[in-house]
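[1] Prediction below, plus the sequence it came from.
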Amino acid sequence: MEQSILSNLDKIEDRERAFSYIFENYSKRVYNYIYYRVNCQYTAEDLMSKIFEKVMLKIDSYSEKKSSFEVWLFTIARNVLNDYFRGLKRHTLFSLDIFKELLSNEPSPEEAILKEEANDKLLKALKVLNKKERNIIALKFGANLKNKEISELLGMTSSNVGIILFRTMKKLKSQMESEGYIDE
């Protein structure tokens, strides 16, 4: 289905149908991948719109001979994220997005505290990982990509991705146990 839609992009109606199909089938996974990396709903939404804008502008450059559509799409997502993080290094401004996020969801005070504590524990544990490990975790669990797709995206072997995921999960578990977040 995907290839037939992408191969007929000459007519405006076909382009609109293709973009609708792409957005409907990939937006949740792209959003999850971004959210795993930035941990802010508003930033994730902004970055997601940039990603799909680039997809629309560059759709003619996609070639199924080079990679699968999914790998192509997540390569764009990874590049947009890298640009975002580079920009953060240049501008370390105080962002109000975190406060908007806290105020907009309005769970009960108990739920908010429990959720915040769990997120803080996970974020603290994730900080022991290097950039490559965090990116692979986000691609695996945020974008729900298979090891083979992650390997194509990052230019690694599939078995290497599996080994890194195994060791990373072991490192996270060990960190969370040492912090007393989970029982050994």
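    Yep, it's here. Residues are numbered from 1 along each chain as shown.

[2] For the rest of this, base every contact and every neighbour count on C-alpha atoms.
    Fine.

[3] N144 - nearest residue in space that isn't next to it in sequence?
    In this structure, N144 finds its nearest non-sequential neighbour in R29, 6.6 Å apart by Cα to Cα, 6 or more residues apart in numbering.

[4] Which elements pack onto the strand or helix carrying that neighbour?
    R29 belongs to helix 12-38 when assigned by DSSP states H and E. When contacts are defined as 3 or more Cα pairs under 8 Å, 6 or more residues apart in numbering; DSSP states H and E, helix 12-38 sits against helix 2-7, helix 41-58, helix 69-90.

[5] Just send those back as a markdown table, with mean neighbour count and distance to D183 too.
    Converted to a markdown table, those look like this (neighbours: other Cα atoms under 10 Å; distance: least, Cα to Cα, whole Å):
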| stretch | mean neighbour count | distance to D183 |
| --- | --- | --- |
| helix 2-7 | 14 | 45 |
| helix 41-58 | 16 | 31 |
| helix 69-90 | 16 | 34 |
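
[6] alright, now check it against this:
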Amino acid sequence: MPTEPEGEEQIAVWALVADAQQGRAEAFGELYDRYADMVFRYLYHRVSDRQTAEDFTSETFVRALRRIDSLSFQGRDVGAWLVTIARNIVRDHVKSSRFRLEVSTADMRDADRATDGPEDAVLQGLTNEQLLACVAQLNDEQRECIVLRFLQGLSVAETAAAMGKKDGAIKALQHRAVKRLGNLLPEGLR
């Protein structure tokens, strides 16, 4: 594992972290701009409610600001740290309200249709609807792994950090989830 950030993007992000730790509000604002959409998408997939996801996104960044001084480079992206905070907020919510999280597909289908041409949107919407219906049938851990890895684009290491597991456990979990998805998907989508 690297002991210092590598690559232009990672170096820039960790420079923003260092500036935010020195009290530069603009630096934290830039971190927010870089990661707010990713955190929102993660939360939206978990809670299936836009308003709740927006509230939890705000809470994620409030907690991140309070804890920014404790953040140090440990070989993972700042996004993984933020997703971990978001994940803990969802857990707190589930514990406090006994709220069962479901994967909502309606808004995701609508978002996909808005970005494609009419013909592509219909085909893509049907494909996404079927895929998301299958993802909804996975157990909670498998679903979270798939969302983090493929919908959020996190690496294995970042997913492991966000889920509080080891890299090997994530690889095995992902393998089982993908295998199960393969069995659940209709023949034409495999």
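    Happy to help now that I have it. What you see is a predicted model; the values in this text were computed from it and never measured.

[7] Kindly provide the TM-score of these chains.
    TM-score for the superposed chains, counting by TM-score structural alignment, normalised by the length of structure 1: 0.71, backed by 170 aligned residues with a Cα RMSD of 3.6 Å.

[8] before we move on, the earlier item: how much space is there between the residue nearest to N144 of structure 1 and E116 of structure 1?
    Distance, R29 of structure 1 to E116 of structure 1, using Cα to Cα, to the nearest Å: 23 Å.

[9] one step back: which position in structure 2 pairs with the residue nearest to N144 of structure 1?
    If you follow R29 of structure 1 across to structure 2 using TM-score structural alignment, you land on M38.

[10] show me what contacts the residue nearest to the spatial centre of structure 1?
    Residue closest to the average C-alpha location in structure 1 (Cα atoms, centre = their mean): Y33, at 1.5 Å. Counting by Cα atoms under 8 Å, 6 or more residues apart in numbering, Y33 of structure 1 touches A138, L139, F141, G142, A143, N144.

[11] If you tally nearby residues, what's the number for the residue nearest to N144 of structure 1?
    17 (other Cα atoms under 10 Å).

[12] what sits against it?
    If you count contacts by Cα under 8 Å, 6+ apart, R29 of structure 1 has them with G142, A143, N144.

[13] what does D77 of structure 2 give?
    With contact set as Cα under 8 Å, 6+ apart, D77 of structure 2 has these partners: Q10, E158.

[14] mind running it again at 7 Å?
    Counting by Cα atoms under 7 Å, 6 or more residues apart in numbering, D77 of structure 2 touches E158.

[15] if I look at it, how far off is A20 of structure 2?
    16 Å.

[16] repeat for A162 of structure 2
    Remark: distance between A162 of structure 2 and A20 of structure 2 (Cα to Cα) = 22 Å.

[17] Ok, I11 of structure 2 next?
    14 Å.

[18] ok, these two, which is more surrounded?
    Taking I11 of structure 2 and A20 together and counting by other Cα under 10 Å, A20 has the greater number of neighbours (20 against 13).

[19] Just to check, the more buried one is in contact with A27?
    Yes: contact status for A20 of structure 2 versus A27: in contact at 5.1 Å, counting by Cα atoms under 7 Å.

[20] returning to that earlier point: leaving out chain neighbours, which residue sits closest to the residue nearest to the centre of structure 1?
    Distances taken as Cα to Cα, 6+ apart put G142 closest to Y33 of structure 1, at 4.0 Å, once the chain neighbours are dropped.

[21] Show the contacting residues for that neighbour.
    R29, N32, Y33, Y36.

[22] Distance to I5 of structure 1 for the residues you listed - can I get that in CSV?
    Formatted as CSV, these follow (distance: Cα to Cα, whole Å):
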residue, distance to I5 of structure 1
R29, 20
N32, 25
Y33, 25
Y36, 30
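
[23] State the span of structure 1 onto which stretch 89-98 of structure 2 is aligned.
    Under TM-score structural alignment, the match for stretch 89-98 of structure 2 is residues 80-89.
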